[in-house]
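**Student:** sequence plus the predicted model coming up.
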Amino acid sequence: MKTQQGHSSAGSRRTRVMIAATATVVLSGMVLSGCAGQGSGGGDEKSSDGKIVLDFWNGFTGPDGPALQQVVDDFNASQDEVEVKTNIMPWDTLYQKVLTSVAGSNGPDIIAMSASRIPQFADEGMFMPVDDYYDDAENDSEALTTAAVEASMYDGKNYGVPVNYATMMMYYNKDLFTAAGLDPEAPPATWDEFAAMVPKLSTDGNGDGKPDVYAIALADHETVPIFPSLLWGTGGGIVSDDGKTSLLGEPESIEALEYWVGLVKDQKAAPIGLSGADADKLFQTSKAAIEIVGPWMTTGFDEAGLNYGLVKPFAGPASDAVLADVVSMGIPSNASDEVKDAAYKFFAYWNSAEGQITWANGSGFPPTRADVADQITESPYPAIFGAPDVAESARVLMPGVAAGGPILETVFTPALQRALNGEGTVEEIFTKASEEAQAELDK
C-alpha cells in the first residue's frame, strides 16, 4: 500500500495523489499523505505548565483505541517536558481534516499510518528521516522486532518508528462449523480444504439465490489487503521483490486470482463488494464462518459473544505466507528540532518495555519487542498472533515500493471488482492491469 516513485516530477505526483485520495476515501496512508508533510502542527504550542504539546493524529477508532490512549496517558504522566494529545478519528474524517490542515499549515506533529504507505510520502519529501533515532542507544531500538523497524525503510533511509506489528490470522466461527456438519476443531489448513467446505458454509436458507450465511468475509476494497496477499499462495504477487516489475499478469498471479474470483463469484463463498468494515460486521454477526484479519478485532468479537477459533490462515499450493502489517509513526519534514526531540521521547516510551506491556495487554497485539513476551499476562492474543510459526511465514505487502498505493487503489482494486462482477475474464482484466501497474512503477 504505497504510492509514487522517482523525484523528477514530485509536484505532478502530489497532484495525482490528492486526486486519487479524494476519489477513494479509504483506510489509507494516502489520506494522511498531505498532512504528514506540511503544517507545523501543535508542537510549537506550550501548555500552561511549559510542556511542549504534540498533536498525534491516528485512526485507532476500534477496540484497540483505549489501549493506545492508556500508553499516551502513561507517557504524559511519566515526565514533565512533553504532552502528547491524541487526535483519534475515523480515517475518512481524518482525510477531510488533513486537506484543511495542509491549506492552513496546522497539521499534526506525529502521524500514524501503515508503514507500507510511508515510501509514498517520503518520496514526496513529506516525512523526515529518523535514522538518528535508531542510532541513539538510549532508545533501546535493538530490542525491537527487525521486521517492524525495516517496514518504514525507503531508499536507504528509515522514515518511521513502529506503533505495532501485526500478522493477520484466520478467525473461524465454531458454531457455524458445527451447524454445517463440520468439525469445529478442524478449520481448513489449505485452499483446497476451504474450497471443499464452501458448499456447506455458504447456505441459502430461504431459497432466494443469495446466501444467508457465507463461508468467508473477504473484502475487496477499503480494507487490509487480504485479497492481494492471496497471490502469494501460488507464488505470484503484485510487484517483484525489487519493486521494479509488475507481476499481475504472470501465470502464478493469474492462477491465484482465477481461483479466488471463482470461489467468490461462482461459488458464492463471500459477498461481492465488501469493505473491510462490512467484512468485520459480517463475521461479528455470525453471517460469515471465516474472516482473516488482525488482532484489533479480538475485543469486538469477544464482546459479541462469538465462539471462535484463531489459527494460521490456510496455505496456498506454493506458499503459506501470512500478511503482516506495521503501523509506524512519522514526523513532518518541516518539524522544528524541538518538536523532533519531543517526538523521539514519546517514540522511546511507546517502544519501551513498560509501554509495550501496557499496549499488548490492552490491545491484543504482539509487542514490538520480544523481550517482554513473558510479561504479557492479561491477554492471550499477543502470543497467538506472535507465534513463531506465524512470524516465520509473515510478509509485508510491497515494502519500500513508493508506487504501491496507486497500484492497489487505482489498478488492483478496480480490476478485482471488474473481475468479481464478470466484466471480463481474469486473464484479460489483469493482463491489462499489469500494464497499468508497470506504468506506475516506471514513473
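**Tutor:** Nice, I can see it. As the structure is a prediction and not an experimental result, all values here were calculated from the model.
**Student:** can we go C-alpha only for contacts and neighbour counts from here?
**Tutor:** Fine.
**Student:** which strands and helices sit next to the longest strand along the chain?
**Tutor:** As assigned by DSSP state E, the longest strand anywhere in the chain is strand 322-330. Based on contacts counted as 3 or more C-alpha pairs under 8 Å, 6 or more residues apart in numbering; DSSP states H and E, the elements that strand 322-330 packs against are strand 110-114, strand 161-167, helix 226-229, strand 394-396.
**Student:** do you know which of those lies nearest residue 266?
**Tutor:** helix 226-229 (16.6 Å; C-alpha to C-alpha).
**Student:** and that closest one, what other elements does it pack with?
**Tutor:** In this structure, helix 226-229 makes packing contacts with strand 322-330, judged by 3+ C-alpha pairs under 8 Å, 6+ apart.
**Student:** buried residues, the next helix or strand after the strand it packs on. List them.
**Tutor:** Counting by DSSP states H and E, the element after strand 322-330 in chain order, helix or strand, is helix 337-350. Going by neighbour count (16 or more other C-alpha atoms under 10 Å), the buried part of helix 337-350 is 339-340, 342-350.
**Student:** who touches the residue nearest to residue 342 when sequence neighbours are not counted in this structure?
**Tutor:** Leaving out its chain neighbours, the residue that sits closest to residue 342 by C-alpha to C-alpha, 6 or more residues apart in numbering is residue 82, at 6.2 Å. Contacts for residue 82 (C-alpha atoms under 8 Å, 6 or more residues apart in numbering) come out as 51-54, 76, 342.
**Student:** save those as CSV, and put in distance to residue 15 and secondary structure too.
**Tutor:** Written out in CSV, the entries for these read as follows (distance: C-alpha to C-alpha, whole Å; DSSP: H, G, I helix; E, B strand; the rest coil):
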residue, distance to residue 15, secondary structure
51, 37, coil
52, 33, strand
53, 31, strand
54, 28, strand
76, 38, helix
342, 32, helix
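**Student:** could you dump the helices and strands packed on strand 322-330 into JSON lines and include mean neighbour count and distance to residue 174?
**Tutor:** Listed next are those as JSON lines, based on neighbours: other C-alpha atoms under 10 Å; distance: least, C-alpha to C-alpha, whole Å:
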{"stretch": "strand 110-114", "mean neighbour count": "26", "distance to residue 174": "31"}
{"stretch": "strand 161-167", "mean neighbour count": "26", "distance to residue 174": "21"}
{"stretch": "helix 226-229", "mean neighbour count": "22", "distance to residue 174": "22"}
{"stretch": "strand 394-396", "mean neighbour count": "19", "distance to residue 174": "25"}
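**Student:** and the comparison structure, right after this:
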Amino acid sequence: MTAMTRRGFLAAAGTLAVATATGACGAGGGSAGGAGGGSLTWWDHQNQLQKAKAEIFAAFAKSPGGVPVQYTYYNPAKMGQALQLAKQSGQLPDLRTNAGLNLPAAALVAAGWSQPLTLTDEAKARVEDSLIEGLHVFDGKIYAFPIFSHQTYSAVTWFNTELVARAGLDPQAPPKTYDEFRAAARAVRGSAGGETYGWVWNIGMPQRLGEQVHDLAQAAGFAGGGGVLYKSGEYAFHADEYLNVIEFLLALRQDKVLVPGANSWVDDVARARWTAGIAAYYFDGPWCPGVALKDTPEFGEKLGVGPILVPDAGVSVATYHVPQPGDYWLSSTSKKAAAANKLLSEHFTTEEYSLRVAGTMSQPPRDIDVVDRSQAHPAYKKLVGWFKESVFLAPEPVAGNRDVQRVQIESKPVLPTLGDIVQGALTGDVTDVRAALTKLSSDSARQRDAAIAAAKGKGAQVGLDDFAFPNWKPRTDYLKPMYAKR
C-alpha cells in the first residue's frame, strides 16, 4: 500500500472538526472491530510478538477483572488499508498499532482515531521518562507509550553462515563496507550458482526501503535524519550520502547478485525465501530473527549478523534515532476502555514485558539492558550490543515545541517518497536519481513551509527555527535540556 493521500485520509476520518470532538470525548458509533460480548479486539503488525501476546492475553482473561482478547495480525503493507476501511465502517478494533497509516500521531489523534489512556499510577511511573508531548501526550493526556528503545536501525546485514562459509568467506568477519559486501555477494553467487544468489531484499515495500536508506545514509555520514540536516533543518535528500547509498544498491543489481523477482516482494516473502537458502545476505531490521526463527527454528544454526554497512573501511558507525513513538492506541470507538487500560497498565508497561520483547527478538525493548539476560539468539544479543555503542538519540522538533504537532496536522504527503524513488531506481523506472532526490528535497521544503503557514494562521507559535538544532553534535545524544539551549 502506498501512502494515503490527504483527501483519502479526510474521507476516511471524517471532517477534522467533527473527528476532533469525537476523539476528545471518546465517543463513537458501534462496537469496535465487531467484538462480541466482553472481549477486547486487538490488531497489530508485530509478527514476532504474537506468542508473547498470546501468553499475556490468556493470563489476562483468567485474572480478576480481565476479559478475553481477540487478536488479529496484519502484515505492515496491508494494515493501513484495513484500518482505513475499519474507520469508515465504525469497526476499529479496541486496541491497535498505527502501521500503514503514514500520518503522524498528532494528525490521527486530531482526526479522532484514538482516545486517551487511563493508566495506573504505577504504570505511568514506569513509562514517564519516555513520554513526549506531541508524540505520546496530547493536551496533557497520555494516548500511547513506547515499548521499544530508540537504539536501533533497520538496515542490519543478516546472513546465512552456511552459504557464506561455502563461498570461502569467514562467517566471523562479515562485510563492513560497500565494496566488501559486493565482493562477498559475488563470491556466494559464484560458488553457489543455480538458484542461489548473493542478496535478497524487500523491494516491494517502499516505506521500508526509505527507512533503511535513511539509516544507511546516516552510517555514511549524513548529519541528519529523515532527509533533514539536524543543524540547519534543511531538506537534503540529494546529499552525496544518499546518492552513494543508492548507487551502491544499483551496483548490486548490476552485479546480478540480487534474486530475480524480488522487485515485488514484501518482507515476509523475502525473509522466507532467504531462510530457504535462495540468498546469503538480507537487509532487515533487528526483528528479523524473531520472525524467521519462529517459522524455521532450525535456521538458528545458520544465522549470522553484521553491522550496518559503511562506504569506506575504518569508518566508525554512528546512526541517530528520534524518541520512539507510541505503540498501542485505544480507538475512539472502543466501549471497553477500562479493560483496555487494565491490560496495558498491568502487562505492557513492565520490565517483564521488556524481557519478553527481548526474548522474541523484536526491536530492542524500552528497557534495553534486559537483553543480555534474555533467551535471545547470540546474534541478536551481538547486534543490540552494537546498537548501544553506535545509535544516538536524535533531536525531535515536537519535543522542542509542542506546536510542531499542529504543523504535522497540516502536513500533506510528498510523493514520490524516498522509498518510491529507491524502488523505481532498482526496477528501472527512475533513471535520474539525483534529479528525483533534488525534487524531493524542494517539494518537501515547500510542503513544510505551507504547513507552517497554515498552522500559524490558526494560532500556532511555530517557525522554521523549530526544525533546526544548531547545538547538535555527532555521536552524542540530544537530551531534553538541550532544546532550551539551542
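**Tutor:** Structure received. Bear in mind the structure is a predicted one, so any value in this text is a computation, not a measurement.
**Student:** what's the TM-score here?
**Tutor:** The TM-score (TM-score structural alignment, normalised by the length of structure 1) is 0.73; 403 aligned residues with a C-alpha RMSD of 4.4 Å.
**Student:** about what we covered before: most neighbours among the contacts of residue 82 of structure 1, please name it.
**Tutor:** In terms of neighbours by other C-alpha atoms under 10 Å, the contacts of residue 82 of structure 1 top out with residue 54 at 25 neighbours.
**Student:** show me what it lines up with in structure 2.
**Tutor:** Pairing criterion TM-score structural alignment: the partner of residue 54 of structure 1 within structure 2 is identified as residue 40.
**Student:** residues in contact with the residue nearest to that match when sequence neighbours are not counted?
**Tutor:** Closest residue to residue 40 of structure 2 apart from its sequence neighbours, by C-alpha to C-alpha, 6+ apart: residue 69 at 4.7 Å. Contacts here follow C-alpha under 8 Å, 6+ apart; on that basis residue 69 of structure 2 touches 39-42, 57, 61.
**Student:** tell me the counterpart of residue 69 of structure 2 in structure 1.
**Tutor:** Under the alignment (TM-score structural alignment), residue 69 of structure 2 pairs with residue 84 of structure 1.
**Student:** now residue 108 of structure 2
**Tutor:** Correspondence of residue 108 of structure 2 to structure 1, assessed by TM-score structural alignment: residue 122.
**Student:** got the contact list for its match?
**Tutor:** Counting by C-alpha under 8 Å, 6+ apart, residue 122 of structure 1 has contacts 128, 154, 159.
**Student:** does it sit in a helix or strand, and which one?
**Tutor:** Taking DSSP H and E as the criterion, residue 122 of structure 1 maps to helix 118-123.
**Student:** all helices of the stretch 1-150 of structure 1, in order?
**Tutor:** Ranges of helices within the stretch 1-150 of structure 1 are 10-23, 29-37, 65-78, 91-104, 118-123, 131-135, 146-150, based on DSSP state H, counting those that start in this stretch.
**Student:** deepest of the ones you listed, which one?
**Tutor:** Using mean count of other C-alpha atoms under 10 Å, the stretch among these with the largest mean neighbour count is helix 118-123, at a mean of 31.
**Student:** on average, how far is that one from the matching bit in structure 2?
**Tutor:** After superposition onto structure 2, the mean distance of helix 118-123 of structure 1 to its aligned counterpart is 4.5 Å, using mean C-alpha distance after the TM-score superposition for structure 1.
**Student:** work out the gap between that helix and the centre of the chain.
**Tutor:** Averaged C-alpha coordinates place helix 118-123 of structure 1 at 16 Å from its chain's average position (C-alpha atoms, centre = their mean, to the nearest Å).
**Student:** mind giving me CSV with the contacts of residue 69 of structure 2 and columns for distance to residue 50 of structure 2?
**Tutor:** Output for the contacts of residue 69 of structure 2, formatted as CSV (distance: C-alpha to C-alpha, whole Å):
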residue, distance to residue 50 of structure 2
39, 18
40, 16
41, 14
42, 11
57, 10
61, 16
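**Student:** among the residues you listed, find me the one that's closest to residue 90 of structure 2.
**Tutor:** Each of the contacts of residue 69 of structure 2 was scored against residue 90 of structure 2 by C-alpha to C-alpha, and residue 41 proved nearest at 13.5 Å.
**Student:** mind checking the end-to-end distance for stretch 285-300 of structure 1?
**Tutor:** Across its full length, stretch 285-300 of structure 1 reaches 11 Å end to end, with C-alpha to C-alpha, to the nearest Å as the criterion.
**Student:** again with stretch 33-42 of structure 1
**Tutor:** When the termini of stretch 33-42 of structure 1 are compared using C-alpha to C-alpha, they are 18 Å apart.
**Student:** which ones are touching the counterpart of residue 247 of structure 1 in structure 2?
**Tutor:** When the two structures are superposed using TM-score structural alignment, residue 247 of structure 1 falls opposite residue 236 in structure 2. With contact set as C-alpha under 8 Å, 6+ apart, residue 236 of structure 2 has these partners: 227-229, 438, 441.
**Student:** try it again with 10 Å
**Tutor:** If you count contacts by C-alpha atoms under 10 Å, 6 or more residues apart in numbering, residue 236 of structure 2 has them with 222-229, 242, 437-438, 440-442, 444-445.
**Student:** same question, residue 213 of structure 2
**Tutor:** Residues touching residue 213 of structure 2, when contacts are defined by C-alpha under 10 Å, 6+ apart, comprise 154-155, 219, 226-227, 241-243, 245-246, 249, 418-419, 422.
**Student:** which of those residues are buried, as a ChimeraX select command?
**Tutor:** Restricted to buried positions by 16+ other C-alpha under 10 Å, the ChimeraX selection for the contacts of residue 213 of structure 2 reads:
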select :154,155,219,226,227,241,242,243,245,246,249,418,419,422
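**Student:** what helix or strand does the one in structure 2 that sits across from residue 309 of structure 1 in the alignment sit in?
**Tutor:** Alignment note (TM-score structural alignment): residue 309 of structure 1 maps to residue 304 of structure 2. Assigned by DSSP H and E, residue 304 of structure 2 belongs to strand 303-306.
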